[in-house]
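Asks: The following block contains a protein sequence and its predicted model.
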Amino acid sequence: MSYNLTNGKLPTASSFVFPYVPSRTTDGAITAPQDRWLTTTLPAALMVDLQSIYYVNRWVVSNLGATGWPTTYNTQGYSLQCSLDGQNWSTVDTVSNNAASATDRSFSPVLARFVRLYIASNSGMSIHPMYASIARFEVWGDLSTSGYLTSLTISAGALTPTFSKTTYAYSSTVGFNVASTTVTAVLEDTNAQLKINGVGAVSGQPSNAIPLAVGNNTITIQVTPQTGPVQNYTITIARPDSTKLTSLTARDNLNNPISLKPSFDSNTTFYNVCIPQDSTATVLNITPVKEGVNATIGVNGTAVTSGTPWPVTIPAVGGSVSVPFKVTAPQVTDTTYTVNVAKATSAYLQSVTGIPGVNFVKTTYDYTTSITTTKVKATVIPEDTSATIEVTINGTSVPYTQRLIYTPNTGLNELMIKVTSSFGGDSKTYAFHITKS
């Protein structure tokens, strides 16, 4: 349905003669001969702000003949001009050599917020070519017809710039872990047709999930109004590649799993690996697994295949070697995961004497014995005199000295001795279960 969009709006004019002010052309029906706008200065323009953007397709001009004046007072020529910003104008239709008391003309729909009636020099009344007077100025359009959106959002993040219905291109950047997005577009005219990436969509409801490849992804939003041109919006979503690892594991050449410390986390980039001092393994195989699609892994410039073990010669006792796994990808900052491989010094006890019933062997870690003495006098000597030794008796930590003297309780007593090597972090724990009768 078409409406008179200028009706009730407050127009302005380049000039007028009081009391024939511009508002008389849009204030309702013609009621008297003085109900008109008059200018004695040409060229002149009568402008109306429609206060929103519409598709206009018809204009009506009532001259003085429509108010009862002779037809010689009708304006001879005028044009309809349209603008979106009130500054840049385009001529839509022109009436020339007019003698009629009213003109009513239609044209192909034009998008406009501002409309104006423009009268050129010497185009006024035939009786006074430099005077012009208009009784009624009407511009018609379909209020329900719009090719605009009122809102546009994505589930993956925010749009840049902030949404405006007359801004058609947007961008956003997501993380590598964002593999898809939905788009929600809200139509200004619910009778318009909406398509997202060529697939029909419902105004105000999320689209189907749209996969996001690594790189730039362009999503199109097409609005087809009932009247007027199709409006096309685009969103370009950048999904950068990743320079992180999803896994980093180690096994020695005897196929024993070797723990990383701390446990692997893709955001942690430094790890220690300790090979026990008595291990006979000679090679540690470290396997990195990349996350990025186009990412590459290298160690000191040599390519490493994701998921394939990288061999590292295990150093001698007390030695260490650092292995930098550098992960690179186009247009993304490199990430380097460093694994420090060390061969531990001894974490064994060399001897434990003085505990009745205990025949100590350094590779045996659990002992049970019974005593009748009132005190235990144990001599504890590590193989590596620089090792760290922690002693607990019945759950209570006590200072370590080579000569441990304590009074056991009646019943079961627990003596725990933990030895941590001075280099590499290997540790052994010896448990002595001593029952006093």
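Replies: Looks like it came in fine.
Asks: contacts, neighbours, all on C-alpha from now
Replies: Noted.
Asks: all helices for the stretch 151-300 of the chain, in order.
Replies: Ranges of helices within the stretch 151-300 of the chain: none, based on DSSP state H, counting those that start in this stretch.
Asks: which one is Asp142 nearest to, not counting chain neighbours?
Replies: Ser2 (4.4 Å; CA to CA, 6 or more residues apart in numbering).
Asks: Nearest spatial neighbour of Ala179, chain-adjacent residues omitted?
Replies: Per CA to CA, 6+ apart, closest to Ala179 is Leu212, 5.1 Å.
Asks: Return the distance of the one you found relative to Val199.
Replies: 16 Å (CA to CA, to the nearest Å).
Asks: neighbour count winner among these two?
Replies: Leu212 (20 against 12; other CA atoms under 10 Å).
Asks: So that one sits against Phe176, correct?
Replies: No. Contact criterion CA atoms under 8 Å: Leu212 and Phe176 do not qualify, at 9.4 Å.
Asks: Now do the shared contacts for those two.
Replies: Jointly contacting Leu212 and Phe176 under the rule CA atoms under 8 Å, 6 or more residues apart in numbering are Arg239.
Asks: What separation do you get for the residue nearest to Ala179 and Ile219?
Replies: Counting by CA to CA, the gap from Leu212 to Ile219 is 10 Å.
Asks: so what sits against both of the two?
Replies: Ile237.
Asks: Which positions in the one helix or strand Trp59 maps to come out as buried?
Replies: Taking DSSP states H and E as the criterion, Trp59 maps to strand 44-62. Using 16 or more other CA atoms under 10 Å as the test for burial, strand 44-62 gives 44-50, 53-62.
Asks: go on, stretch 157-169?
Replies: Those would be Ala158, Leu159, Phe163, Tyr168, for stretch 157-169 by 16+ other CA under 10 Å.
Asks: Looking at these, which is nearest Trp140?
Replies: For the buried residues of stretch 157-169, the residue nearest Trp140 by CA to CA is Tyr168; the value is 26.4 Å.
Asks: just checking, that closest one touches Gln222?
Replies: No. In this structure, Tyr168 is not within contact of Gln222 by CA under 8 Å, at 10.4 Å.
Asks: Put this next to the first one:
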Amino acid sequence: MGINLALNGDITASSYVDPYAPGRAVNGIVSDPTSRWLCAALPGWLCVDLKKSCWVGQWTVNSIGSNAGWPENYCMTSFRLESSLDGTNWTIVDSVTGNTDNICTRVLLRPVCARYFKLWVPGEGGLQVNKSAASVMELELIETDVAVLTSLAIKDKNGSTVTLTPVFHSDTLSYTANVGFDSDQITVIPVASNTTATVTVNEQTLVDGKASVGVNTGSNGVEIKVISAGGNIVTYQVAVTRASSPYLSSVKLAGIRFSGFVKTTYSYNLSTSTLVSTAVTPTTEDPEAVCVITLNGTVYNSSQPIPLSNGMNPINLVVTSKTGVDNRTYVFNINKNI
């Protein structure tokens, strides 16, 4: 383990009893009975701003019991550690209840990367001798060495790079991505910061630096673990949504003899010399997909008469997937000859 990131850090509190200000809980002094934070009311908290995102793998709450002459039952009993990247959205990292140790050290199963860390004390979670009072002599946040990803790329079935949201950053652990209906398989290409680290994708080891993952229509979880030589694990999560079908399975045009429709053929040339209108009746492969029919910018409903002008009439059918992001455009060019 590394240095104590909280030492002499930028710290605030929900409240304090003067002169026992929050800064006394991160000054490194555990032998002076006045070097402690005393909360004015519970629930209460201490918050440390590390000024940048850091990896913490261990934390310690040093109570006033057994320090500077205090009895052993002056230990904190219940508290938890929370983390935040932005100081607004918080995640519970670790919780302690029924504590009887005056030096309570916790090693995290998974290191946590954050800028802000909060020691939160619930009502009646204070000192063993008086649970309505909270006093902490020292809060420690111990930095840990971890291997992280320096880059993460996902390719769809066609080899195109998939957009990650948000943009990839080593310290950001959760992402979303969308792939088209045709991509029933993706390729995940993670690169670790340390060549001695082991990287897995959904528990698969990498082959030539990548892993193939099958994806179903809808949401799919992709978990990338980076395991350092020392055993620390950093886990990245990507929620990949594969779109539902944006294809037509069939289409009928009233009054026009038409056969040979293929769902992956998107342009058709047809002709008529007698019709003044036609009606298009499409059937989508996915009954919940949306099909919009237009001619020269005017929208028509399914089976609604569409007037035909002399010359070329390009009728567009745009099919949009119900789930995810995908669409197909079919064009029926109807040439009306006089």
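Replies: Yes, it's here. Here the structure is a predicted model, which means the values were calculated and not measured.
Asks: what's the TM-score here?
Replies: Superposed pair, TM-score by TM-score structural alignment, normalised by the length of the second structure: 0.55. Supporting alignment: 273 aligned residues with a CA RMSD of 5.3 Å.
Asks: Quick one: the residues in the second structure that stretch 369-385 of the first structure pairs up with.
Replies: Mapping stretch 369-385 of the first structure onto the second structure (TM-score structural alignment) gives no aligned residues.
Asks: How is Asp27 of the first structure classified with respect to secondary structure?
Replies: coil (DSSP: H, G, I helix; E, B strand; the rest coil).
Asks: Now it. Nearest residue, chain neighbours left out?
Replies: Per CA to CA, 6+ apart, closest to Asp27 of the first structure is Gly8, 5.4 Å.
Asks: How about the contacts made by that neighbour?
Replies: Gly8 of the first structure neighbours (CA under 8 Å, 6+ apart): Thr26, Asp27, Gly28.
Asks: Can you tell me the element Leu108 of the second structure falls in?
Replies: Secondary structure from DSSP H and E places Leu108 of the second structure in strand 103-121.
Asks: again with Asn269 of the second structure
Replies: strand 267-272.
Asks: Please pull up the equivalent of Phe270 of the first structure in the second structure.
Replies: Counting by TM-score structural alignment, Phe270 of the first structure has no partner.
Asks: before we move on, back to that, now what about the helix or strand just after the strand holding Leu108 of the second structure, what contacts it?
Replies: Note on strand 103-121 of the second structure: by DSSP H and E, the next helix or strand toward the C-terminus is strand 135-143. Here strand 135-143 of the second structure makes contact (CA under 8 Å, 6+ apart) with 1-7, 24-30, 35-39, 54-64, 76, 126-127.
Asks: run the last query once more with 7 Å
Replies: For strand 135-143 of the second structure, the surrounding residues in contact (CA atoms under 7 Å, 6 or more residues apart in numbering) are 1-6, 25-26, 28, 30, 35-39, 55-64.
Asks: could you check the distance from Ser160 of the second structure over to Thr329 of the second structure?
Replies: 20 Å.
Asks: I meant Phe181 of the second structure, not that one.
Replies: Counting by CA to CA, the gap from Phe181 of the second structure to Thr329 of the second structure is 14 Å.
Asks: These two: which is more packed in?
Replies: Phe181 (24 against 18).
Asks: In space, what's closest to that one - neighbours in sequence excluded?
Replies: Per CA to CA, 6+ apart, closest to Phe181 of the second structure is Ala243, 4.6 Å.
Asks: what about that neighbour, neighbour count?
Replies: Ala243 of the second structure, neighbours per other CA under 10 Å, totals 25.
Asks: Next one: it from Val215 of the second structure, what distance?
Replies: For Ala243 of the second structure relative to Val215 of the second structure (CA to CA), the value is 10 Å.
Asks: Check Thr88 of the second structure too.
Replies: 34 Å.
Asks: so where do the strands sit in the stretch 201-338 of the second structure?
Replies: 204-205, 211-214, 218-227, 233-242, 248-253, 267-272, 277-284, 290-295, 298-300, 305-307, 311-320, 327-336 (DSSP state E, counting those that start in this stretch).
Asks: Go through these and name the closest to Ala133 of the second structure.
Replies: strand 233-242 (36.5 Å).
Asks: Average separation of the closest one from the aligned part of the first structure, please.
Replies: Average distance, strand 233-242 of the second structure versus aligned residues of the first structure after superposition (mean CA distance after the TM-score superposition for the first structure): 4.1 Å.
Asks: Can you tell me what sits against that strand?
Replies: 110-111, 148, 173-181, 215-227, 324.
Asks: and with 8 Å instead?
Replies: 110-111, 146-148, 172-181, 183-184, 215-227, 323-325.
Asks: For stretch 64-72 of the second structure, give me every contacting residue.
Replies: Against stretch 64-72 of the second structure from outside (CA under 8 Å, 6+ apart): Val30, Ser31, Asp32, Pro33, Arg36, Asn73, Tyr74, Cys75, Asn102, Ser135, Val136, Met137.
Asks: if you set the cut-off to 6 Å instead, what comes out?
Replies: Ser31, Asp32, Pro33, Tyr74, Cys75, Asn102, Met137 (CA atoms under 6 Å, 6 or more residues apart in numbering).
Asks: For the closest residue to the first one other than its chain neighbours, grab the count of nearby residues.
Replies: Counting by CA to CA, 6+ apart, Ala68 is the residue found nearest to Ser31 of the second structure once chain neighbours are left out, at 5.0 Å. A total of 13 residues lie near Ala68 of the second structure under the criterion other CA under 10 Å.
Asks: what about Ala68 of the second structure, distance to Gln128 of the second structure?
Replies: Distance from Ala68 of the second structure to Gln128 of the second structure, by CA to CA: 17 Å.
Asks: same deal with Thr294 of the second structure?
Replies: Distance from Thr294 of the second structure to Gln128 of the second structure, by CA to CA: 74 Å.
Asks: Measure how buried Cys88 of the second structure is and give me the count.
Replies: To be clear, residue 88 of the second structure is Thr; Cys isn't right here. 8.
Asks: wait, Gly301 of the first structure
Replies: 9.
Asks: go on, Ala254 of the second structure?
Replies: 17.
Asks: residues contacting it?
Replies: Ala254 of the second structure is in contact with Thr278, Ala279, counting by CA under 6 Å, 6+ apart.
Asks: And it, how far from Ile306 of the second structure?
Replies: According to CA to CA, Ala254 of the second structure and Ile306 of the second structure sit 10 Å apart.
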